[in-house]
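Asks: Sequence unavailable; structure follows:
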């Protein structure tokens, strides 16, 4: 199954909100996509579990276990960023990525 599609299915399973996919295939030698979603603490931890169960062999690294407000799941070509709502607003990821892609 396509890694991006599976990642999005996992985020839908944990009820992530405002899921955005940023395509960096043409601009980054390190990754193809950033996937950003808004979750609460419980959903963020559930996502780590589901990614571990479903994509164990694809995971390169995970940051933000616990109640960090920001979880990063590195799948190599795809980097998943899960934020609590306030943290997503604070870091302004969506705006920064839109500006970067211009």
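Replies: Yep, that arrived. This structure is a prediction, so every number in the text was calculated from the model and none was measured.

Asks: Only C-alpha atoms from now on, for both contacts and neighbour counts.
Replies: Noted.

Asks: just checking, residue 76 touches residue 58?
Replies: Yes. With contact defined as Cα atoms under 8 Å, residue 76 counts as touching residue 58 (7.2 Å).

Asks: Included below, for side-by-side comparison, is a second structure:
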């Protein structure tokens, strides 16, 4: 763990670590949504895809490990058993890792982003 105290771990630090872990672990079509001022649940939502159930579960597991080791952030996860849609709650950052078909069905980006504002990071 880095030398940061719990109070020094900001949502921006968590977001940066999340995006790095997802990129390192070959997550696809990563989208980040700034939710500050829109909900009290979290500051940021990140949505990405894995190619298979196995990759989805692996991305989620590795993300939780990376956040714990790098920032001391303990995550709650749901959905790892099936690997269709895994939710990782890292406090101020919520991450959804989907299989592409499941992501298309739920279309979370459209629910949270203003019309015409869905942007994807280059992965």
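Replies: Sure, I can see it. The shown structure was predicted, so the numbers you read here are calculated from the model rather than taken from an experiment.

Asks: The second structure: helices as residue ranges?
Replies: Along the second structure, the segments classed as helices by DSSP state H run 11-24, 53-71, 100-106, 108-112.

Asks: Onto which residues of the first structure does the last one map?
Replies: Taking TM-score structural alignment as the measure, the first structure aligns residues 93-97 with helix 108-112 of the second structure.

Asks: For residue 82 of the second structure, find the nearest of the helices of the second structure.
Replies: helix 53-71 (6.8 Å; Cα to Cα).

Asks: angle of that closest one against helix 11-24?
Replies: Helix 53-71 of the second structure runs at 140 degrees relative to helix 11-24, counting by axes from the mean of the first three to the mean of the last three Cα atoms, to 10 degrees.

Asks: can you pull the buried residues of stretch 52-67 of the first structure?
Replies: 59, 64 (16 or more other Cα atoms under 10 Å).

Asks: which residues touch the residue nearest the centre of the second structure?
Replies: The centroid of the second structure falls nearest to residue 95 when counting by Cα atoms, centre = their mean (2.4 Å). Residue 95 of the second structure makes contacts with 45-48, 87-89, as judged by Cα atoms under 8 Å, 6 or more residues apart in numbering.
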